[in-house]
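Colleague: this is the structure alone, sequence omitted:
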């Protein structure tokens, strides 16, 4: 496969996840990832600064979609409804290939302290993006922070349920996200 063929970024992610699963994160080199993906090492570095960044490849896009969805929610939407709009928009960007890859990513992260740290930073970043977007809508702190954290928790719960479930027709991540957010909304209301 030539380095100029399309999909190099996606192939690099899949190759990395496969290698991390097969031989562990620490034992996997950038050279091995590039070879498995059918690209050169320099192509790897055009897409990623290091191998750790492979597993958070879509974080910037996810943050942008969350923020845009929150910003575009109707003015009358409360904080959690605005978060729901952001989550719906972001969920639409994740398809069957993400669902298929998710269990392997989860296993790779679970096996590496370095990847666990990076995953935790990703979570903080996504919650912060939602909180900032809510603040831009005029939602005061701490309501914006609580809504952002609930949005993150809903997304994580939904993503886990979606990726571990059996794929089926009409089985979109957005459905799981809305259910998880509704459950968290009810749970927080019951706290008194």
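Modeller: In hand now; what should we look at? This is a predicted model, so every value here is computed, not measured.

Colleague: going forward, measure contacts between C-alpha atoms and count neighbours the same way
Modeller: OK.

Colleague: what residues does the host helix or strand of residue 158 touch?
Modeller: Using DSSP states H and E, residue 158 sits in helix 143-164. The contact list for helix 143-164, computed with Cα atoms under 8 Å, 6 or more residues apart in numbering, reads 79-80, 83-84, 87, 99-100, 102-103, 123, 126-132, 134-135, 172-173, 176-181, 184.

Colleague: let's see it at 7 Å
Modeller: 79-80, 83, 99, 102-103, 126-128, 130-131, 134-135, 173, 176-177, 180-181 (Cα atoms under 7 Å, 6 or more residues apart in numbering).

Colleague: just stretch 28-43 next, same as before
Modeller: Contacts to stretch 28-43, defined as Cα under 7 Å, 6+ apart, come from residues 1-3, 11-12, 15-16, 19-20, 44, 51.

Colleague: swap in 10 Å and give it another go.
Modeller: Residues outside stretch 28-43 that contact it (Cα atoms under 10 Å, 6 or more residues apart in numbering): 1-5, 7-22, 44-46, 48, 50-52.

Colleague: hang on, the earlier thing: can you give me the buried ones in the helix holding residue 158?
Modeller: 144-155, 157-160, 162-163 (16 or more other Cα atoms under 10 Å).

Colleague: past that helix, which element shows up next along the chain?
Modeller: Remark: after helix 143-164, the chain's next helix or strand is helix 173-189, criterion DSSP H and E.

Colleague: alongside the first one, take a look at this:
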């Protein structure tokens, strides 16, 4: 029986994913090359170029696969891989649950190095940035909008609130602290962020 080419291709693809993620963590994104990925994966570089046009594309696909594999191993417990942000009827509790999970992922070494590399690539590569946002960011961000609209329907958020602007009140400060390291990125920060976004910072009226 001839070898199964689909199985062989899948094995090579997974080896390439692993090589790209490992190299970025070990030597950094600038020193990670297609040649180095190919050598680490035990494939020819033409195999990589047959599927991807750049190391950024390899890394992005590897990163997406990493998240999918982690969610599958956890029994699809990742909120972004299921039906969306939990809706228990308690908006504050649901948002805190999600932001705590996001903090854990951003602090996980498996995710941090490739995520920072992809973010950096997007700064200097507008075409890649557009793909990065569409593939990795917008699907998760849209889940916030859906959850906030459900809260509006339930009377928990004012009807005149733009859910897209409200979404950014939660996720943008988290991303900024992660990128710039301006303070601790922990559960306490995530929970306070939800409270400030939901209730504001002005003195509460008696």
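Modeller: That came through, no problem. In this text, all values refer to a predicted model and were calculated from it rather than measured experimentally.

Colleague: would you pull the TM-score for this pair?
Modeller: The TM-score (TM-score structural alignment, normalised by the length of structure 1) is 0.57; 170 aligned residues with a Cα RMSD of 4.5 Å.

Colleague: before we move on, back to that, just the ones of the contacts of helix 143-164 of structure 1 in strands?
Modeller: The members of the contacts of helix 143-164 of structure 1 all map outside strands under DSSP state E.

Colleague: my guess is residue 59 of structure 2 contacts residue 25, does it?
Modeller: No: if you go by Cα atoms under 10 Å, residue 59 of structure 2 and residue 25 don't touch, sitting 11.5 Å apart.

Colleague: need the residues touching each of those two.
Modeller: Jointly contacting residue 59 of structure 2 and residue 25 under the rule Cα under 10 Å, 6+ apart are 19, 114, 117.

Colleague: mind checking what the first one lines up with in structure 1?
Modeller: Counting by TM-score structural alignment, residue 19 of structure 2 lines up with residue 11 in structure 1.

Colleague: find the nearest non-adjacent residue to that match, please.
Modeller: Nearest non-adjacent residue to residue 11 of structure 1, counting by Cα to Cα, 6 or more residues apart in numbering: residue 37, 5.2 Å away.

Colleague: which residues sit in contact with the spatially most central residue of structure 2?
Modeller: For structure 2, the residue sitting closest to the mean C-alpha position, by Cα atoms, centre = their mean, is residue 136 at 5.9 Å. Neighbouring residues of residue 136 of structure 2 by Cα under 10 Å, 6+ apart: 60-61, 63-64.

Colleague: ok, the aligned partner of residue 139 of structure 2 in structure 1 - how many residues close by?
Modeller: The equivalent of residue 139 of structure 2 in structure 1 is residue 125 (alignment by TM-score structural alignment). Residues lying near residue 125 of structure 1 (other Cα atoms under 10 Å) number 16.

Colleague: let me see the contact set for residue 125 of structure 1.
Modeller: 59-60, 63, 119, 131, 152 are the contacts of residue 125 of structure 1 under Cα under 10 Å, 6+ apart.

Colleague: are any of the contacts of residue 136 of structure 2 buried, and which?
Modeller: Using 16+ other Cα under 10 Å, the buried members of those are 60-61, 63.

Colleague: nearest to residue 88 of structure 2, of those residues?
Modeller: residue 63 (29.9 Å; Cα to Cα).

Colleague: any idea how far residue 31 of structure 2 is from the nearest residue to that closest one once chain neighbours are set aside?
Modeller: Closest residue in space to residue 63 of structure 2, ignoring its immediate chain neighbours: residue 114 at 6.8 Å, by Cα to Cα, 6+ apart. Per Cα to Cα, to the nearest Å, residue 114 of structure 2 is found 13 Å from residue 31 of structure 2.

Colleague: more crowded one of these two?
Modeller: When neighbours are counted by other Cα under 10 Å, residue 114 of structure 2 and residue 31 differ, and residue 114 comes out ahead with 24 against 11.

Colleague: what's the more buried one in contact with, if anything?
Modeller: Here residue 114 of structure 2 is in contact with 20-25, 28-29, 56, 59-60, 62-63, 120 (Cα under 10 Å, 6+ apart).

Colleague: mind doing that once more with 8 Å?
Modeller: With contacts defined as Cα under 8 Å, 6+ apart, residue 114 of structure 2 is in contact with 21, 24-25, 29, 59, 63.

Colleague: distance check, it against residue 143 of structure 2.
Modeller: In this view, residue 114 of structure 2 and residue 143 of structure 2 are 23 Å apart by Cα to Cα.

Colleague: re earlier: in helices, which of the shared contacts of residue 59 and residue 25 of structure 2 appear?
Modeller: Under the assignment DSSP state H, these contribute 19, 114, 117 to helices.

Colleague: quick one: stretch 145-157 of structure 1 to chain centroid distance?
Modeller: Computed by Cα atoms, centre = their mean, to the nearest Å, the chain-centroid distance of stretch 145-157 of structure 1 equals 12 Å.

Colleague: what's the answer for stretch 159-176 of structure 1, then?
Modeller: Using Cα atoms, centre = their mean, the offset of stretch 159-176 of structure 1 from its chain centre is 14 Å.

Colleague: turn the shared contacts of residue 59 and residue 25 of structure 2 into a markdown table, columns for distance to residue 13 of structure 2.
Modeller: Listed next are these as a markdown table, based on distance: Cα to Cα, whole Å:
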| residue | distance to residue 13 of structure 2 |
| --- | --- |
| 19 | 10 |
| 114 | 17 |
| 117 | 20 |
